[in-house]
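Colleague: Structure of the sequence below:
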Amino acid sequence: MSNSLHAVFHAIANVRNEQELKLALMDKIGEHFGVQHWGIYFLDEQPTAEIDVSGIPAVCLESNPVGRYVVERHAPAHEQLLLSPSDWKNFCSRHDHEHVMTGPIVCDGRLVGTLNLARDRGNPPFNGNDLADLSALCIHLSAKMATLRANSKVSNSLVPNPLTVRELEIAELVAQGLTNAEIGEKLWITQNSVKQALKRMFRKLKVSARAEMVAKLQDTQVS
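Modeller: Got it, this is the predicted structure:
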């Protein structure tokens, strides 16, 4: 096993909360897998039976075979494991998603998120070694998530927070001045998904505007 993967494991072990995961892995994922794009996507809390396959941005189009494979089997996959290159292009024509690979993040027996990797056109496809490394990485991510969420349940019982981790991530990007389209691109979700999430967040916080939401969250943090 390469030293760079050990560095990823070490970074995961030292993460204190879900929001820190991306920052901790920012450079290490790209270095190890040779990808130009990657992201961690956390599902909103919902019953296992109601997981929205089309909403998981494992690749760039809805109802894709790679995403469905990961959801159904809780196992990593890349497009060439399931499709020929010509068939893959029927699902995705984006040059920045020439090759994709997705792995599951599992907690308490259910899928809570995915780790998504993409290579630009002109780069080699993912292979068996990449898939094995992603599988090992997802085991570490899943174990860490189980610990973080167990700790979060204790914390939330003391200081309830109306927003989910995903919604807090969106709120942070709103505070940075990003548009819905820009937020969707950063989080690997559709612009409509961002719009619907903001509607839920407004209802939870009893606000009617982005600036009002940001101000209310900042006041909560200060207090």
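Colleague: When you work out contacts or count neighbours from here on, use the C-alpha atoms and nothing else.
Modeller: OK.
Colleague: Would you map the strands across this protein?
Modeller: 37-42, 77-78, 99-107, 110-119 (DSSP state E).
Colleague: Name the residues that touch the shortest one?
Modeller: For strand 77-78, contacts defined as Cα atoms under 8 Å, 6 or more residues apart in numbering pick out Val66, Tyr69, Val70, His99, Val100, Met101, Thr102, Gly103, Phe126, Leu131.
Colleague: can you map out the helices along this structure?
Modeller: Applying DSSP state H to the chain gives helices spanning 3-13, 20-33, 65-73, 79-82, 85-91, 128-158, 165-175, 180-187, 191-205, 210-222.
Colleague: Would you mind giving those as a markdown table with mean neighbour count and distance to Asp108 added?
Modeller: Formatted as a markdown table, the helices of the chain follow (neighbours: other Cα atoms under 10 Å; distance: least, Cα to Cα, whole Å):
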| stretch | mean neighbour count | distance to Asp108 |
| --- | --- | --- |
| helix 3-13 | 16 | 19 |
| helix 20-33 | 16 | 19 |
| helix 65-73 | 19 | 15 |
| helix 79-82 | 16 | 27 |
| helix 85-91 | 12 | 32 |
| helix 128-158 | 16 | 7 |
| helix 165-175 | 18 | 17 |
| helix 180-187 | 17 | 24 |
| helix 191-205 | 15 | 25 |
| helix 210-222 | 13 | 30 |
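Colleague: please give me the structure for this one as well, since I'd like to look at both together:
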Amino acid sequence: MVHSLQTVFHEIASVSNEQELRLAVTDTVGEYFGVQRWGIHLLDEPFPPEVDVQAVPGVCMESNPVGRFVVERHAPVHEQLVLPTGDWKHFCSRHDHEHVMSGPIVCDGRLVGTLNLAREHGTAAFNVNDLADMSALCLHVSAKLATLRAKPKTSLCPLASRLTPRELEIAELVARGLTNAEIGEKLWITHNSVKQALKRMFRKLDVSARAEMVAKLQDSLVSVIS
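Modeller: Presented below is the predicted three-dimensional model:
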């Protein structure tokens, strides 16, 4: 249970790679901010073809005022700061994106991603305290990401090197015991996208079952499943 923002900061500080960083944030911010939808979009990790982009909050994209604000100013914002009340629905009609807030993830002086939160219809709009917390959170995520990217990358085992970063992320969640639906929810992709990704991963690793895949990758996933 997330009692304070310091708890989230501690989770971020304890990670050892980018996959763990993403998971640490997505496992904690939803409860802390009281949101129904949330996620991280890293700009240097483009969505693969199988991703259902409609599952990603509109604030991840640059074609709306909230996204443009973050891209241009590298500062967090919610929809009521840049749009008249109610105008956000002209850009996003989703019931579970009634209120949105987005913040920048920066590294080496450039925007490399966004952290995105959304509340559904009937919930309170984001306020000045939420915005201050988002600013602090983005600072911690950005600093940790810069530290991770400055470190020499640990070499993967030959089998793990066959997988893409997204496929490794899926493998880590499989190792944690998550179902396809739960994996899709965490990664903002559809249940079918997870299923198809696993089929590709099985072919690459020459396995036929989830347990066999995790066993083959255990050296690369040891930090997650230990």
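Colleague: before we move on, the earlier item: and the helices of structure 1 as CSV, adding distance to Arg119 of structure 1?
Modeller: Converted to CSV, these look like this (distance: least, Cα to Cα, whole Å):
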stretch, distance to Arg119 of structure 1
helix 3-13, 18
helix 20-33, 9
helix 65-73, 15
helix 79-82, 12
helix 85-91, 14
helix 128-158, 12
helix 165-175, 24
helix 180-187, 15
helix 191-205, 22
helix 210-222, 34
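Colleague: And those helices: which comes nearest Arg121 of structure 1?
Modeller: Smallest distance to Arg121 of structure 1 across those (Cα to Cα): 11.7 Å, for helix 85-91.
Colleague: For the most centrally placed residue in structure 1, give me its contacts.
Modeller: For structure 1, the residue nearest the mean C-alpha position is Tyr41 (1.3 Å; Cα atoms, centre = their mean). Taking Cα under 8 Å, 6+ apart, we find Tyr41 of structure 1 in contact with Ile56, Pro57, Gly113, Thr114, Leu115, Asn116, Leu187, Trp188.
Colleague: picking that back up, ok, the contacts of strand 77-78 of structure 1 vs Asn3 of structure 1, which is closest?
Modeller: When the contacts of strand 77-78 of structure 1 are compared against Asn3 of structure 1 (criterion: Cα to Cα), the nearest one is Leu131, at 16.9 Å.
Colleague: quick one: that closest one and Pro76 touch, right?
Modeller: Yes. Between Leu131 of structure 1 and Pro76 there is a contact at 6.7 Å, judged by Cα atoms under 8 Å.
Colleague: what is in contact with these two at once?
Modeller: Here Leu131 of structure 1 and Pro76 have Met101 as joint contacts, going by Cα under 8 Å, 6+ apart.
Colleague: one step back: ok, of the contacts of Tyr41 of structure 1, which one's closest to Lys216 of structure 1?
Modeller: Closest to Lys216 of structure 1, out of all of the contacts of Tyr41 of structure 1 and judged by Cα to Cα, is Leu187, at 22.9 Å.
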